[in-house]
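Enquirer: Need coordinates for the below:
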Amino acid sequence: MLFACLGISMVSCNNMLDVDPQDALDTEKVYSSVSNFEKGVLGSYSLYSPEYSVLIGSIMADECRLNPRNNGVNGFGNLLNRWEYTSEDDILLKAWKNYYADIYSINLLLENAGKVPVRNEQERSKKKSLVAELYGLRAMIHFELHRNFGASDADGNEALTIPYITDTDVNKKPGKISLSKFYEYIWLDLERTKDIDETVDFRMNKNAVTALEARVALYQKNYIVALAKSTQIINQFPLSDLSQYENIWKDKSPSEVIFRLKRSNDNKLRPNTLWEDYAAGRKFFQPSYKLMNSYTDSDIRLSNFNFNKDENTEEEFINKYPGNDFSDKVNDVKVFRVSEMYLIRAEANFFLNRKDAALQDIHELRKHRISNSAELNTIDLNTILNERYLELSYEGHRYYDLKRLKLPVKRLEKDLAAEGDQKDLNSNDKAYILPVPLKETIVNPNLK
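Expert: Next up is the predicted model:
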């Protein structure tokens, strides 16, 4: 069996896939109509938790420092943060299981989509869109698995990454595949999204696919495509101005958000719960001094949300997800924002030796974030990566940005959890690349 997670029930938002995956092939109700098939597709969203990448991308990097009370056997993410984890780490296993379980659900729907009857041209078009949506989701989730468990993209086309699963045969034991083969699969799935819906909210739509294509192309170092795809989005979505920006994070405005996933109190894992245990009143992580000190006083990202102090403990806390009008502990997941597209285009232009264009995009972003922003005179890769650090903090990018370029993680001494902790994580260090969970490699040694 490929997945140690196959015993987990696949619960959709309407319980239509609430069956053991090995028995799911006998479930026919979801394929009885286009309407029911759409409910099955919605179930794939309810299963998917990109919050794992948000968490890992932050705590493995230099965005967080460990709260002193988040330690010992009851610690949450503390071993990942201190680079002392093993392949038995619980968070890594949960991320692997969640992503591959959702891929199984998607593949099950795709394999049986042909059974879904259509009564008219409208239903035919809807069914095509739903199938395209599933291909887009499958590509996105595989890419998250690659970002977490694959080799650095700087290692070249023959470096190994996770298997790309396109069927529901649980008896297969696939091994890792080359990066070139992985990207071949992912682009094939992305090409199959041409019939996807243009505008549907909280789900993969045409703009979400284009944003994903821009991100994938950047990692692949396909800068011409990254430039073209990011520009398509930039031409449609304006950056939020200083007065609008705070409302993005309070879910009051969808401004500059390309694709988001709905969250409620029913979601145990959501952006708000990654940094603090609300029930116990215990913070897991606080903002790193390195990140706090990187903002200027006139930067809206600092003054509005990142580093407030708890009135009871006087501890700084991560407040990028402050809640909405109905709950101070619930926020949607912002999967793609147009600011990322500006940063993708800037990096693509930089590597295409169009440095003036790269500088222009960085200036445009800074103008929408910093009052009376001073213009930069020159640009280099560090400038672009620093802007990504400031703009995309706690959104699941920093560790993956450094990893894809094979750059070290560098922390300040005062951000370390304990005296003597490792301050820098270099690309040749054992902890630099996350391992496939041990439970998976025991079942399938081909994943080693």
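
Enquirer: make it CA atoms for all contacts and neighbour counts henceforth
Expert: Fine.

Enquirer: burial of the residue nearest to G150 when sequence neighbours are not counted, as a residue count?
Expert: Of all residues beyond its chain neighbours, the one nearest G150 is T161 (3.9 Å), with distances taken as CA to CA, 6 or more residues apart in numbering. When neighbours are counted by other CA atoms under 10 Å, T161 registers 25.

Enquirer: For T161, list the residues it contacts.
Expert: The neighbours of T161, taking CA atoms under 8 Å, 6 or more residues apart in numbering as the test, are 146, 149-151, 176-179, 182.

Enquirer: From S178, how far out is it?
Expert: 6 Å (CA to CA, to the nearest Å).

Enquirer: longest helix of this protein?
Expert: Under DSSP state H, the helix in the chain containing the largest number of residues is helix 121-149.

Enquirer: Which is the succeeding secondary structure element to that helix?
Expert: Following helix 121-149 in sequence order, the next helix or strand is strand 160-161 (DSSP states H and E).

Enquirer: now that following strand, how far from the centre of its chain.
Expert: Distance, stretch centre to chain centre, for strand 160-161: 19 Å (CA atoms, centre = their mean, to the nearest Å).

Enquirer: compare with the first, here's sequence two:
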Amino acid sequence: MKKINKIIFVGLLAVLMGCNDAIDIRQPGRLDAANAFTNVEDLQLGLLGIYAQWDLTPEIALASNFCDEVSIGFDSGGQGLALYGFQLNPASAAGSNFWVRNFAFNNRASILIEAANSLSSEIDAADQAEFNNILAQAHFLRAYANHELLLYFSTDVRDDSTLAAPVIDFVPGLTFQPLRDTTGDLWAYINSDLDLASSLSNVQSDVTFISRDAITAFRARLAMERGDYPTAASLAQGLLNSYPIADRDQYQLMFLDADNTEIIMKLERTPNDPFDGQGATGSVNAGGWAGARFAFVDATLAGSPYFEMDRNVFNMLDPADIRFDVNVAPTSVISGDFDNDPDPVNNDILVIQKYPGSEGQPLMNDLKAFRSSEMLLILAESRAAMGNFSGAAELIQQLRTARFGSAQPLPVYNSMQEAFAGVLDERRVELVFEGHRYKDLKRIGVAAGRGIDRNMIDCLGQGNACTLSADDFRFTLPIPIVEINGNPAIGAEQNPGY
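Expert: Here you go, the predicted model:
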């Protein structure tokens, strides 16, 4: 049974969104946090409202459309062509979505945290564990929002002196106009929230809500991004001891929302919830069903795919690999000689079915926030970074063996670049259409000798946007014009290239 229902969401969003989505909770005459949250039950509803704002579809759309996971579909009406053509500027939806959405996310979590702290002395002993766990989840969710701001707006998340986003750890008034804080400052904010989340959380595992294991998985990801590979390796290995890699049957069922073997935490999607709808097709202003990032109707040839799978991704998928079955719809039209095909647009139609739908709703599936295969790949990257190339190769072999269902050859990496390239290539296959590619290329694309690599036949007819180096300035998003218009001083802190 789905745990989050529409009635709870609607009731709570009326409380949280009655105020302008900026930061005006303290306007005179409006319902403020002190009156909106008076007990643990209110806080629990508030927490569910913050969960209602957590969405991975903008990341999925950016990683797929801007990078090299999709090609323009035969049923395209022009959706997403600018982003596919590497066109990013302060007026683009990408910058405004990631900036505005995550600051709203941060603000809502701060409202709940301030309300909870004001109630802390009034909590009964019987409610203390639930109260602590609510607060733990709120701190985690705030950290997640600021992590997105860090990744997408800092030019270098491993250089503390670079500019990131403003650190706003309180509920400000409408006239507040912050400047950008440094990457180091934002890391400190994120880690402070995660320290509090870790100290307060009292649930070890929960597939649909934040738990201690989800916090650990997030910390492993952050340590990898920060370049703290020993910590990333230790955290990832601990989770792999508890969450086995799915076998072939479990893997296929996982993407039908019927198996949780490998899932550390996921975002549930169910009919009549706030994400039950198509959303903004061809845009990072996504929302809605995850599969609607690629098709209008369903994940079949007849389902009006406006994006198809890039041929280079398809070429990396072996038909004996269960990831082929999960990602390539059986209704696809596959050219037997693609490189020489006179009409590849009509003779090679690779329909994406990573999100076929569930509960009777096509294109709607739960979003996998953290799973054990990602932890394995974090461990592999960590081993590569620490010079253990054979250890990294063994992990890639382990993952491939699970996906093929039979022993696979051991890769051979003779340098860090080769090992990073091997890990990045495996992430491209394992995590395709899950929102990782943009961040992966930004993090280790240069070290791996990898960048955006679209199939030439696919992309030459679409503005010749076929390749892009991983050190291109567009792997950092621009401060959006909507922020600059309301906060002019921050315009002088625009990211390079924009």
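
Enquirer: Let me see the TM-score of these two.
Expert: Remark: TM-score between the superposed chains equals 0.90 [TM-score structural alignment, normalised by the length of structure 1]; 434 aligned residues with a CA RMSD of 2.4 Å.

Enquirer: follow-up on the earlier one: counterpart of the residue nearest to G150 of structure 1 in structure 2?
Expert: In structure 2, T161 of structure 1 lines up with A164, judged by TM-score structural alignment.

Enquirer: any idea how far the aligned partner of E308 of structure 2 in structure 1 is from A228 of structure 1?
Expert: Aligned by TM-score structural alignment, E308 of structure 2 pairs with Q286 of structure 1. Look at Q286 of structure 1 and A228 of structure 1: by CA to CA, they are 37 Å apart.

Enquirer: So if I had to pick from those two, which one is more boxed in?
Expert: Each of Q286 of structure 1 and A228 has its neighbours counted (other CA under 10 Å); Q286 has more, 23 against 17.

Enquirer: Spell out the secondary structure type for that one.
Expert: Classification of Q286 of structure 1 using DSSP: H, G, I helix; E, B strand; the rest coil returns strand.

Enquirer: what's around the closest residue to P68 of structure 1 other than its chain neighbours, how many residues?
Expert: Leaving aside its chain neighbours, P68 of structure 1 sits nearest to A417 (7.3 Å; criterion: CA to CA, 6+ apart). Close neighbours of A417 of structure 1, defined as other CA under 10 Å, add up to 19.

Enquirer: what sits against A417 of structure 1?
Expert: A417 of structure 1 sits in contact with 65-68, 82, where contact means CA under 8 Å, 6+ apart.

Enquirer: Which of those residues fall within strands?
Expert: Among these, DSSP state E puts 65-66 in strands.

Enquirer: what's the spacing between D169 of structure 1 and L108 of structure 1?
Expert: Distance from D169 of structure 1 to L108 of structure 1, by CA to CA: 10 Å.

Enquirer: what about those two, which has more around it?
Expert: Using other CA under 10 Å, the more surrounded residue of D169 of structure 1 and L108 is L108, with 20 against 14.

Enquirer: Just the element for the corresponding residue of structure 2 for the more buried one, please.
Expert: Under the alignment (TM-score structural alignment), L108 of structure 1 pairs with I111 in structure 2. Element membership of I111 of structure 2, judged by DSSP H and E, is helix 93-119.

Enquirer: That helix vs helix 128-153, what angle?
Expert: Interaxial angle, helix 93-119 of structure 2 versus helix 128-153 (axes from the mean of the first three to the mean of the last three CA atoms, to 10 degrees): 150 degrees.

Enquirer: for helix 93-119 of structure 2, packing partners?
Expert: In terms of contacts (3 or more CA pairs under 8 Å, 6 or more residues apart in numbering; DSSP states H and E), helix 93-119 of structure 2 is packed against helix 33-36, helix 40-51, helix 57-66, helix 128-153, helix 481-486.

Enquirer: can you pull the buried residues of that helix?
Expert: Of all the residues in helix 93-119 of structure 2, those buried under the rule 16 or more other CA atoms under 10 Å are 93-116, 119.

Enquirer: Quick check: G136 of structure 1 touching I186?
Expert: No: with contact defined as CA atoms under 8 Å, G136 of structure 1 does not reach I186; the gap is 9.1 Å.

Enquirer: of those two, who's got more company?
Expert: For G136 of structure 1 versus I186, neighbours defined as other CA under 10 Å are more numerous around G136 (27 against 20).

Enquirer: Alright, calling it a day.
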